[in-house]
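1. just coords:
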């Protein structure tokens, strides 16, 4: 059957490459992409590649995160807000990531992988979060 993988940020630079890799790996049985807007991704690829499903959702919408995490074995979190205002960055990168991890834990997701860059922090000034708070 293979792993059921949820990927966030599939339309981005890092997430797009993670998606391409997941769609060609034999270990993946099903790849679910969480996207704010529809993605042009084929539902099936060549024989032996996983089925692909795109679901609409947003890191600022906990209900969409709960639905996206249902039945998933692995979460690969690549989504972020970069270059916007501080309020949006906090809502997506901090609160949204926290809500996504909470939804994944509640859904019984066995493995969570978070990818990102220093760009999610913006230009500064930086205020560090206390260890164990995210």
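-> Noted; the coordinates are in hand. Values in this document were obtained by computation on a predicted structure and should not be read as measured data. Numbering: from 1, shown residues only.
2. switch to C-alpha atoms for all contacts and neighbour counts from now on
-> Fine.
3. mind listing the helices for the protein?
-> 13-22, 62-69, 86-89, 97-107 (DSSP state H).
4. okay if I get those as JSON lines plus mean neighbour count?
-> Formatted as JSON lines, these follow (neighbours: other C-alpha atoms under 10 Å):
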{"stretch": "helix 13-22", "mean neighbour count": "16"}
{"stretch": "helix 62-69", "mean neighbour count": "20"}
{"stretch": "helix 86-89", "mean neighbour count": "15"}
{"stretch": "helix 97-107", "mean neighbour count": "19"}
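5. among the ones you listed, which is nearest residue 54?
-> helix 62-69 (9.5 Å; C-alpha to C-alpha).
6. who touches that closest one?
-> Outside helix 62-69, the residues within contact range by C-alpha atoms under 8 Å, 6 or more residues apart in numbering are 6, 32, 34, 55-59, 75, 99-100, 103-104, 107, 109.
7. from what I can see residue 89 touches residue 79, true?
-> No: Residue 89 lies out of contact with residue 79 (C-alpha atoms under 8 Å); the separation is 11.3 Å.
8. out of the contacts of helix 62-69, which is nearest to residue 134?
-> residue 99 (9.8 Å).
9. who's in contact with the closest one?
-> Contacts of residue 99 (C-alpha under 8 Å, 6+ apart): 59, 62, 65.
10. now do the second one against residue 111, distance only.
-> So that's residue 62. Computed as C-alpha to C-alpha, to the nearest Å, the residue 62 to residue 111 distance reads 19 Å.
11. kindly report the same for the last one.
-> Between residue 65 and residue 111 the computed distance is 16 Å (C-alpha to C-alpha).
12. ok, now the first one?
-> From residue 59 over to residue 111 the distance is 19 Å, taken as C-alpha to C-alpha.
13. and the two? Which one has more around it.
-> Taking neighbours as other C-alpha atoms under 10 Å, residue 59 and residue 111 compare with residue 59 leading, 26 against 13.
14. isn't the more buried one right up against residue 92?
-> Yes: here residue 59 reaches residue 92: they are 5.8 Å apart, a contact under C-alpha under 8 Å.
15. pasting the second one now:
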């Protein structure tokens, strides 16, 4: 099996690359290293195509001889998209379209694309089903909705085997803090271990469906192995609902450290609550058992401690 992982030097991508290599697969990585890290691939037997999705020649070379593409490359973060909506659109929407088109031209057998739970936006329903209406609240969310819809359109228009996953809040090793657009768990862990205040936007009652990266990778690899497809998006989360206050309590219990919490005004574009209806996911992948938040936080803390020495 030969696969291409776009964004393979990033957080989810590098975890996926490791697991694919462990199964004896041949792996190529396309990454411009704008948010990924070359160090994430150190010691791994991969072919790195360094550059942009928007470079047609590079994309063609990366897709040559590939059986499946797992398209994870994206410019993440709601706040970043509000500062620079055009860059988010070009990477997430246009970039996905170019990946799909090159896969079609290159005869790639399957394309799996990462969308986002942010597409649900203003829809208050919990849990959120794939057939619920969507109302994105940020340029990032709009760009991911475009990406998933292009993915489904290529399935219907060209017969390309595709699968669009709506990722929720993925966390785990190789998800770094230390930058303004870092996700909440690495930011909390980094601050907690450094004895710094944990910054909470809002009153801490906003909630998320946190999913451990190892579970996400298990689903992605199962999708490639089984050539799984779906005419609709599929939530990739298991229906948990954890408030930020509960997350802080879990980190406190896991570390024995009691953090100071700094409450600040809510951020524009942030969704207050997020929880997946996992019915479709469990139907397609009945053998996948999710790693619990407690266990996932333990693995994450171990990685952070190793990183910081």
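-> Done, it's in. This structure is a prediction, so every number in the text was calculated from the model and none was measured.
16. returning to what we had before: quick one: which of the contacts of residue 99 of the first structure is nearest to residue 44 of the first structure?
-> Closest to residue 44 of the first structure, out of all of the contacts of residue 99 of the first structure and judged by C-alpha to C-alpha, is residue 65, at 23.4 Å.
17. in the second structure, what residue corresponds to that closest one?
-> Using TM-score structural alignment, the equivalent of residue 65 of the first structure in the second structure is residue 59.
18. equivalent analysis for residue 15 of the first structure, please.
-> Residue 15 of the first structure maps onto residue 13 in the second structure, by TM-score structural alignment.
19. the longest strand seen in the first structure - contacts with which helices or strands?
-> Once the first structure is assigned using DSSP state E, the strand that runs over the most residues is strand 28-35. Other helices and strands packing on strand 28-35 of the first structure, by 3 or more C-alpha pairs under 8 Å, 6 or more residues apart in numbering; DSSP states H and E, are strand 3-8, strand 51-56.
20. out of the ones you listed, nearest to residue 127 of the first structure?
-> strand 3-8 (25.2 Å).
21. the closest one - contacts with which helices or strands?
-> helix 13-22, strand 28-35, strand 74-77.
22. list of residues touching the last one?
-> What that stands for is strand 74-77 of the first structure. Taking C-alpha under 8 Å, 6+ apart as the rule, strand 74-77 of the first structure contacts 3-9, 69, 104, 109-115.
23. and if you look at the longest one?
-> Applying C-alpha under 8 Å, 6+ apart, the set of residues contacting helix 13-22 of the first structure from outside is 7-10, 28, 31, 78-79, 115-116.
24. that helix vs the second structure, mean deviation?
-> For helix 13-22 of the first structure, the mean distance to aligned residues of the second structure following superposition is 1.6 Å (mean C-alpha distance after the TM-score superposition for the first structure).
25. how far off centre is that helix?
-> Mean-position distance between helix 13-22 of the first structure and its chain equals 11 Å (C-alpha atoms, centre = their mean, to the nearest Å).
26. re the thing from before, for the longest strand of the first structure, buried residues please.
-> 28-35 (16 or more other C-alpha atoms under 10 Å).
27. quick one on the thing from earlier: can you flag the buried ones in the contacts of helix 13-22 of the first structure?
-> By 16+ other C-alpha under 10 Å, the contacts of helix 13-22 of the first structure give 7-10, 28, 31, 78-79 as buried.
28. in the second structure, which spans are strands?
-> With DSSP E as the criterion, the second structure has strands spanning 2-6, 26-31, 47-50, 68-71, 110-116, 161-167, 169-171, 198-201, 207-208, 210-212, 234-236, 242-243, 261-264.
29. neighbours of residue 55 of the second structure, just the number please.
-> There are 11 residues near residue 55 of the second structure, going by other C-alpha under 10 Å.
30. wait, what's in contact with it?
-> Applying C-alpha under 8 Å, 6+ apart, no residues qualify as near residue 55 of the second structure.
31. quick one: the most centrally placed residue in the second structure and residue 57 of the second structure, what's the gap?
-> Compute the mean C-alpha point of the second structure, and by C-alpha atoms, centre = their mean the closest residue is residue 167, 5.4 Å away. Separation of residue 167 of the second structure from residue 57 of the second structure (C-alpha to C-alpha) stands at 29 Å.
32. next one: residue 63 of the second structure
-> For residue 63 of the second structure, the distance to residue 57 of the second structure - C-alpha to C-alpha - is 10 Å.
33. residue 246 of the second structure now?
-> 47 Å.
34. now do residue 263 of the second structure
-> 48 Å.
35. again with residue 20 of the second structure
-> Applying C-alpha to C-alpha to residue 20 of the second structure and residue 57 of the second structure gives a distance of 25 Å.
36. what of residue 100 of the second structure?
-> 14 Å.
37. contacting residues for the nearest residue to residue 150 of the second structure once chain neighbours are set aside?
-> Leaving aside its sequence neighbours, residue 150 of the second structure sits nearest to residue 97 (C-alpha to C-alpha, 6 or more residues apart in numbering; 6.4 Å). Residues near residue 97 of the second structure by C-alpha under 8 Å, 6+ apart: 147, 150-151.
38. so which of those residues wins on neighbours?
-> residue 151 (29 neighbours).
39. you'd agree that residue is up against residue 113?
-> Yes: in this structure residue 151 of the second structure lies within contact range of residue 113 using C-alpha under 8 Å: 7.1 Å.
40. what do these two both touch?
-> 96, 162-164.
41. go through these and name the one nearest residue 213 of the second structure.
-> Closest to residue 213 of the second structure, out of all of these and judged by C-alpha to C-alpha, is residue 164, at 17.0 Å.
42. which residue in the first structure aligns with that closest one?
-> Match for residue 164 of the second structure (TM-score structural alignment): no aligned residue.
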